[in-house]
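# no sequence for this one, just the structure:
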């Protein structure tokens, strides 16, 4: 009898562990944002020890989820020129990285096509020319863009757990130096690890942690692939989300670098707020139930394209 009880308990523990791996959970989202937006990481500024620490963290999480590098390394290094205030002498260029994870599809033909899911992990450090605060201090960047990075890690974990469903392959891209002028995504699109012609869609997450009471999700670029606007609106309904899917309005974050290379894109966010680029963008303002909902929405959109032969072609928007 005791052996039976122990066996049952073991099965339950294993089942719970598998569920944790398969599901996007609020505790995991919170854990990622707590680390990324901590004072220790001092605003995740390029060229700092904190930047290196965050890169190591992302790689560790990819490995934990069974997400492999594409090629020999998760890291794609590049040099970033840092923005400075007007009339301030240029600062020395610094070294930073994109972090690239890979989940291979299963279809013998479609696995050579890629869906990119991306988010930038850097922020403003102590402020600088992009800050909207009237004083210097740690810009924790909980929503911008620890929220997008945490979403990347959690959605990536769920994709990896369901990799057997994939037809197309998935690249997970954590971009460096976005706040310095989209430098990480620009570097990737100039030095891609796969031919750009094989990237069929880039989904970018930048500020996805502040879902409002009306459950509004916003995106630009939904019209850059066939049926995108209709698809994205329909996927929001089961989750109780009201989706503002603009066919164009492509601008403002790393997906722009891909759009300029004639790649279909979507830039997804939960809206602006007064704490944007200030020292007040902190974890206590993150809506974790809302972020979980948004992550599941983005997961369902990616899987709709990655697990089927959904027709993909680039449609330019003015």
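Cool, got the structure. Just so it is clear, the structure is predicted and the values come from calculations on it, not from any experiment.

# can we go C-alpha only for contacts and neighbour counts from here?
Noted.

# where's the closest residue to residue 97 other than its chain neighbours, which helix or strand?
In space, residue 97 comes closest to residue 77 once its chain neighbours are excluded; the distance is 4.3 Å by Cα to Cα, 6 or more residues apart in numbering. Using DSSP states H and E, the element containing residue 77 is strand 75-80.

# same check on residue 226?
Per DSSP H and E, there is no helix or strand for residue 226.

# second structure for comparison follows:
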């Protein structure tokens, strides 16, 4: 073979090698940048843009080396449903006219083990806004970088890390559709599983894990669903300020698995002013924080690898105790605050709190005649008021007590 041809062959071999190397080194930041790009128009369930995201996730799972575990030998599990007219009714999974079709994307690592760990994160979002949006200025692309491209990026990162390193369990990775419409994808999978759910050891859910704060506060729900959770989470903690909640029921996809008597955990870095708004963009995420969270989850999984199947434990449904209220203060609570009172994480313009001069960082310690010591007592205090009522609110602002008049 002529020397020139040999050189060309070597060049193309190197070029091919570089391309392959580039494929396997896709970062979490790359995954978020694609999923939260304007071109995907907010990944609303049932739209062509969600299908584009599903195709991307399918390709990423292939590159990582996950086996397809959807329907018919594919990575996809589709489900069709009619949109709910009554918000309190259950969704009907049906085919036919006037239905929407969602697509779960499912990959699998088969280690021929007796137990399977399920790792999930929803990839759908709000599209151009609509129901669920907190944006008041009309239609706009809701990119959902934190909610929940962040969780999907951590899911893919864990798939890469777990594939060949921790082999005592099988691993099922699910990117759920339809979460924003009512946990639809996880609900459907839990009732139409593509594995034997009797082998499911536990389920880990990542939903909004992209905004780890400087103090490293990390919320983990579901810690009461297995007796060992608190011990394992604390033993492997690399320095997070953990805020633990026992309930297995919450507003994310782990709930669907808890209701099938499977132990669950939900990882969450907290609410923020960009939640369900067009401003939830990829440049605002803490990627180093996501890396630390991914490593933490990996350590927890590895710690349990040689253990027997976890014992499931039923927990109290905290949402059943939530008071119903007719008015709103117009603030975003800091759900990661573990001090006394309710700390304000954001104030909405034009609402009662803004009119009263309340600020981000204020800690509500009294509302009307009620002392506020936590989120639940704040909601109870708020539930007694109706539109048109006026009262006094007391906040702690940098150690100073400030009183203000509130009109609902």
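Noted; the coordinates are in hand. None of the values given here were measured: they were computed from a predicted structure.

# give me the TM-score for this pair.
Scored by TM-score structural alignment, normalised by the length of structure 1, the superposition of the two chains gives a TM-score of 0.85; 289 aligned residues with a Cα RMSD of 2.5 Å.

# for the strand holding residue 77 of structure 1, buried residues please.
75, 76, 78, 79, 80 (16 or more other Cα atoms under 10 Å).

# just how off-centre is stretch 121-128 of structure 1 within its chain?
17 Å (Cα atoms, centre = their mean, to the nearest Å).

# please apply the same query to stretch 225-245 of structure 2.
18 Å.

# once aligned, what mean separation remains between the strand holding residue 77 of structure 1 and structure 2?
Strand 75-80 of structure 1 differs from its equivalent in structure 2 by a mean of 1.2 Å after superposition (mean Cα distance after the TM-score superposition for structure 1).

# next SSE downstream of that strand?
Following strand 75-80 of structure 1 toward the C-terminus (DSSP H and E): strand 94-103.

# mean shift between that following strand and structure 2?
Strand 94-103 of structure 1 sits 1.0 Å off on average (mean Cα distance after the TM-score superposition for structure 1).

# to which residue of structure 2 is residue 141 of structure 1 aligned?
Residue pairing (TM-score structural alignment): residue 141 of structure 1 is matched to residue 144 of structure 2.

# quick one: residues contacting the closest residue to its match other than its chain neighbours.
Closest residue to residue 144 of structure 2 apart from its sequence neighbours, by Cα to Cα, 6+ apart: residue 280 at 5.4 Å. Residues near residue 280 of structure 2 by Cα atoms under 8 Å, 6 or more residues apart in numbering: 142, 143, 144, 145, 146, 147, 274.

# now do residue 106 of structure 1
164, 165, 166, 167, 168, 169.

# what does residue 48 of structure 1 align to in structure 2?
Residue 48 of structure 1 maps onto residue 47 in structure 2, by TM-score structural alignment.

# can you pull the buried residues of stretch 243-251 of structure 2?
By 16+ other Cα under 10 Å, the buried positions in stretch 243-251 of structure 2 come out as 243, 244, 245, 246, 247, 248, 249, 250.

# next one: the residue nearest to residue 144 of structure 2 from residue 134 of structure 2, what distance?
11 Å (Cα to Cα, to the nearest Å).

# check which helices and strands the host helix or strand of residue 219 of structure 2 sits against.
For residue 219 of structure 2, the element it lies in under DSSP H and E is strand 217-221. Other helices and strands packing on strand 217-221 of structure 2, by 3 or more Cα pairs under 8 Å, 6 or more residues apart in numbering; DSSP states H and E, are strand 241-245, strand 264-268.

# of these, which is nearest residue 304 of structure 2?
strand 264-268 (13.7 Å; Cα to Cα).

# got the contact list for that closest one?
By Cα under 8 Å, 6+ apart, the list of residues contacting strand 264-268 of structure 2 from outside reads 202-209, 218-223, 225-226, 248, 254-255, 257-258.

# and that strand with strand 217-221, angle?
150 degrees (axes from the mean of the first three to the mean of the last three Cα atoms, to 10 degrees).

# run the angle between strand 264-268 of structure 2 and strand 241-245 for me.
140 degrees.

# strand 264-268 of structure 2 vs structure 1, average distance?
Counting by mean Cα distance after the TM-score superposition for structure 1, strand 264-268 of structure 2 comes out at 0.7 Å.

# sorry, back to before: quick one: which of the contacts of residue 106 of structure 1 is most hemmed in?
Among the contacts of residue 106 of structure 1, the one with the most neighbours (other Cα atoms under 10 Å) is residue 168, at 27 neighbours.

# for it, give me its contacts.
104-107, 110-115, 305-308.

# tell me who's in contact with residue 45 of structure 1.
51, 122, 123, 124, 125, 177.

# apart from its chain neighbours, what residue comes closest to it?
residue 125 (4.6 Å).

# so that neighbour touches residue 144, yeah?
No - with contacts counted by Cα atoms under 8 Å, residue 125 of structure 1 stays clear of residue 144, the gap being 11.8 Å.

# these two: which is more packed in?
residue 144 (30 against 24).

# what's the closest non-adjacent residue to the more buried one?
Nearest non-adjacent residue to residue 144 of structure 1 (Cα to Cα, 6+ apart): residue 207, at 5.1 Å.

# noted, bye for now.
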